[in-house]
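[1] Sequence unavailable; structure follows:
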C-alpha cells in the first residue's frame, strides 16, 4: 500500500504569481502537483502575511488541477528573508513544532521557491535530519508559455548510499592532510590525527588558530601551509604575513603591528602600514605571541574582535579583515596566572588550539622527515643528495635513540642534513660525514641541555603541589620528566635512567622502578604522555 506523500515548501512570492494567463505560465508550487509520477497527498505551504492572498489563490488553483492534494497554509513572517540567522531560527522552530510521522508518511522538501537563504536553510535542516525527508527540486520546461509542468528530481541526502561521493570527500580530506604535511608520509598516529583535525578546522573557519609546541616543531611552516590550503580552495584572497613577536620592543612593537603615521615618534618620517593592515583579506601569523607586551595585547584583542585598530599617532581607525594564526612555545595559561598574558586575549585565540609535538615525541617520523630534508637540499642546490646504506642506518640509529635530544627539533635535523650533504663528495653521504655530524650534535646538545623547567612541572603537578617539592627533588624530577618525554614507553625511559645500575645488575625491572618513582609525586606515564592515555 502506498504511503501518503507530504511536500513542505515555501510560497514563491514572484514565481507563483497567477493572473489571467496563469495556466500558460510555469508556477513551481502549482505545477509540482501536475506530475503523473508524483502524487502529492498534502502540501504544507509556508508564506508571509504580506502574501496571504496569493497563498489562497495558489491553494484554489491546486484544488482545480489536483483535487486529491490537501493544502495547509502556515503563516511565518521574517523581518528580512535574506538574514540567515533569522530565517534558520524561524524555520527550525517551525520544524521542531511540526508533528512529523515518518513511519506513516513520506516527506519531500521543495527547495525551488523562496529566497536563496530560505532554500539553503531548508537544505541544512534536511541534511541534519531535522526535516526527515528528501529534497524535491522542480525544473521549468524549455518553453514556459505552453502549460508544460516541467520536470522534477528527488534528492536523497543520505551520503552513505553514494559510495563514490563519500570516497571523494574522504580523498579530498586526505589530500588536504598530505598538503599540510608537505607531502611527508608521517607515521606517528597522534600527529596524523592532529593534522586531520587542523585540515578540518582550517577548511571551514576564519576564527583564530593557536599553534603551541617547542621551538622548531614546525609552527611557522604549518601556518604557511594552512594559508596555502585556504588559498587553493579559494577561501582567502589576501596574502600571508608573518611576524615574530619576540623581535619587537617598545614603539617598534606597536608600529610593526598596527603601523604609524608620520611624526608619531622620533624617526617616523613617513606613514607605515603595520602587519595587521598588510594582512587585510589574508592570513596573519604572529609567532611567539606570548612575547607581546600587555599594551600590544589589548590592542590586538580589539583588532581581532572588532576588526579595527588605531595606528600609532593616528586618530582615525583602520579596518582589516584577517585570519589570525598565533604560535607560541610558552605556557600561556601559566602566563595568565602570573599576569604576563591577558586572559581575555587567550580566551579569544584559544578557540582552536593545537599542540605540535617535538621531534623527540615523533621518533618514527624521523626517517620520512630525513628524506624530505634531503629532497629540499637537492632542490636548493640542483644536485642529488643521498646516503650510502651503512651511513643512513648509522644516522637513523643515533637519531631515534632515546638519548638523542633534538633540542632544536626539525631545525636541528634540517641543519644536520645541510652540513652532511654539503660536505659529502658529490652529495653522497658516507659514514665519515655521519660520524662527524653525530659528534657535532652531541657537543651542541651537551652545551645546551634540554630542561623541562617549571612550566611543565607546573602543568603536571600544579603550582601548589610543586611549591611543596624540595628544590633538590625538583631538579631530579625535572630530569626524569625530560627523559620520559623523549622516550617511546616506560621501559625505554627506565633503561635510560637506570643504565648504570642495570650494568651492575642492581635493577631487575627498570619500568617498575620508574613507575614507583613517579608515584611518589602522584604521577603516571599517561600524565607525561597524554596521547598514550
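    Received the coordinates, thanks. Source: prediction; values computed, not measured. Residues are numbered from 1 along each chain as shown.
[2] Please count neighbours and contacts with C-alpha atoms only from this point.
    Noted.
[3] What count of nearby residues applies to residue 335?
    By other CA atoms under 10 Å, 16 other residues sit near residue 335.
[4] Let me fix that, I meant to ask about residue 6.
    22.
[5] Can you show me the strands along the stretch 301-450 of the chain?
    Using DSSP state E, counting those that start in this stretch, the strands assigned to the stretch 301-450 of the chain run over residues 308-309, 318-319, 323-328, 352-355, 386-387, 428-429.
[6] can you list contacts of the longest one?
    The contact list for strand 323-328 (CA atoms under 8 Å, 6 or more residues apart in numbering) reads 206-214, 219-220, 223, 281-290, 304, 349.
[7] Going through those, which ones are buried?
    Listed as buried from the contacts of strand 323-328 are 206-214, 219-220, 223, 281-290, 304, 349; burial here means 16 or more other CA atoms under 10 Å.
[8] what about the residue lying closest to residue 353 once chain neighbours are set aside, which helix or strand?
    Spatial nearest neighbour of residue 353, chain neighbours left out: residue 210 (4.6 Å); criterion: CA to CA, 6 or more residues apart in numbering. Assignment of secondary structure by DSSP states H and E places residue 210 within strand 209-212.
[9] ok, structure two:
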C-alpha cells in the first residue's frame, strides 16, 4: 500500500451478498468480490446497511476479513424509512450519511461501489458522487457470465466522473444556456445581478412549462418585449406552432371587449356584419400576451378563466363553444392582490395565472444596465430609421452621469430611455450625438417628469448634479433634494427654514430656523445661495 489509503464505500447487497452455508464461496457476491482481485487492494471498507440486515452485514464483514485481512471493515447503519424505493428518502439518508462522514481527500482515495442495494440506492449514490458530496470514483462489479459460480471474483469497471474529460460537452451545455438567456435579454449584456437571475429563472420556466406566466412591473419595464422573446424562444425550440398575439387590456372597453378577445358571430349585436374569430382563436397553438390584465372587466375575466381551464369558450352571440389551445402570458403594473381585495379582479383567475409570477424591476432599480442598453437603443434606432447614430466620448459620459445618478427618476422606465435616444439620434448632426444634444435632452426629461401642482414630484425632479463634490447615500440624497427644492422656491434662508422646520420649531423656546438650515447645508459643503443658483 502507498502513503495514500484507498477506501471503498458500499451498500450491503441484501440478496446477492447473502448466504451462510460453506458453498456461499462458490457463487459471486458483489461486496466480497471487490476483495477477490489481487490487483484491487483497499485499506478500508465502509459497509452501509439498514438495521434489520445487521446480521448479514456482520457475516459479510467477516468474509471480507477472511479474503483480505489487511482491509479494515467499518459497519454503518442507514435508515431508508418504510420504502427503500422512495428516491427522496433514500437520497436524503445517504446525503446525511455523506455529510456526517469525515472525508480526507489529501490522505485517502475514495471509491463508491454501485452494484449493491436497490436501483434507487445506486442512483442516489451516483448523484451524490456526481454532485461532489462524495469525492470518489465509482466502481461497478458484475459476474463474468450468467452462471455466477463460474468465477466468484467476477469482473469490475471503474467509472471516473471527472467532467474535465467531457469539456466539449459541458462547454456546449454552458454555451447553450448563455445563448438562451442572452436571447431573452435581446443580446444586451446586462449587469444587474438580480435581473440576470430573474432571466435565468424565466428561461427555465419558458422551456419546461406551458402554464400561464404573470409578468409584473411598472409601465415601460419591458414586459411586452420579454413576452415576445419568450415566444420566439419557444418557437425556435419547437414548443409552439402558432402565432404571437398581443393585446393591451386597457384598450378594451364596453361591448367590444368580449368580441375582441373571444370573437362574435354575425348579427350578435349592432354592427356585427360578419363573424370575428377573436384573439384567443388567433393564438391557437401559440402565445397570447394580455398586457394590463387587471383592466379586464368582470365578464371577460370569467370567460378567460373558462378558456384557460377548459380550452373552450363561447364567442359573443354563439351557443356553440369553440376551442383554442394557447399559452397565456399576462402583464400588469398593478398589485392584483389588492385588486382582488377591492373586488376588481377575480381571485380564482389570479390563482390560475400566478403559478409563475416574475417581477420586472424598474429602470431606476437597475441603473448599471443603462450603459449596455444604450447600444441596443442605438441599433434599434438604426433599424427603424435606416441611419446610424452614435455618441462622442464626452456626450456618452455626460449622458451616463445623468442617467445613472440616484436622483434621476426614469418615470417611464425603458420607454423614457428609448425616447431619449431616439430624440438625440434624430437631432445629432451627421449622426454624431454631442454634449449639446445631451444637455438639451436632460432638460427635456426633467421637464417631462414634473407634475404641476404636485410638491412631491417637483422635489423628485430636483437634481443635485453640480452641487456635490462627492457621492452620498441615497437616503441623504433624497432628503437633501427636498431641502434644495424648498431653498429654490424660497426668497430667504429664514423662509426656507420656517417651512422645513414648521413642526419642530413649535416645540422650541428659541427658534433660529435659518441657523439650523445653514448648519445642515454645511454638512454637504453647500449654502443657501449655491442651492438657489
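    That came through, no problem. Because the structure is predicted, anything quoted here is derived from the model rather than measured.
[10] Deepest-packed of the strands of the stretch 301-450 of the first structure, please.
    strand 323-328 (a mean of 25; mean count of other CA atoms under 10 Å).
[11] so where is that strand in the second structure?
    Mapping strand 323-328 of the first structure onto the second structure (TM-score structural alignment) gives residues 327-332.
[12] mind checking what residue 189 of the second structure lines up with in the first structure?
    That one, residue 189 of the second structure, aligns with residue 185 by TM-score structural alignment.
[13] SS state for that match?
    Under DSSP: H, G, I helix; E, B strand; the rest coil, residue 185 of the first structure falls in the coil class.
[14] Same check on residue 9 of the second structure?
    Here residue 9 of the second structure is recorded as strand under three-state DSSP.
[15] Next up, identify which helix or strand the residue nearest the centre of the first structure is on.
    Centroid-nearest residue in the first structure: residue 201, 2.5 Å away (criterion: CA atoms, centre = their mean). Here residue 201 of the first structure, judged by DSSP H and E, is contained in helix 189-202.
[16] ok, now residue 281 of the first structure?
    Here residue 281 of the first structure is assigned to no helix or strand, by DSSP H and E.
[17] That one -> the second structure?
    That one, residue 281 of the first structure, aligns with residue 285 by TM-score structural alignment.
[18] so how far does stretch 330-350 of the second structure reach from one end to the other?
    10 Å (CA to CA, to the nearest Å).
[19] Any buried residues in it, and which?
    Residues 330-334, 336, 339-340, 344-346, 349-350 are the ones in stretch 330-350 of the second structure that count as buried (16+ other CA under 10 Å).
[20] in the first structure, what residues pair with stretch 424-442 of the second structure?
    Under TM-score structural alignment, the match for stretch 424-442 of the second structure is residues 420-438.
[21] Now do the matching stretch: everything it contacts.
    374, 377, 383-388, 390-392, 394-395, 398, 416, 419.
[22] how about the strands of the stretch 301-450 of the first structure in JSON lines, adding distance to residue 257 of the first structure?
    Compiled in JSON lines, the strands of the stretch 301-450 of the first structure are given as follows (distance: least, CA to CA, whole Å):
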{"stretch": "strand 308-309", "distance to residue 257 of the first structure": "10"}
{"stretch": "strand 318-319", "distance to residue 257 of the first structure": "12"}
{"stretch": "strand 323-328", "distance to residue 257 of the first structure": "13"}
{"stretch": "strand 352-355", "distance to residue 257 of the first structure": "22"}
{"stretch": "strand 386-387", "distance to residue 257 of the first structure": "43"}
{"stretch": "strand 428-429", "distance to residue 257 of the first structure": "44"}
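[23] I am finished for the moment; much appreciated.
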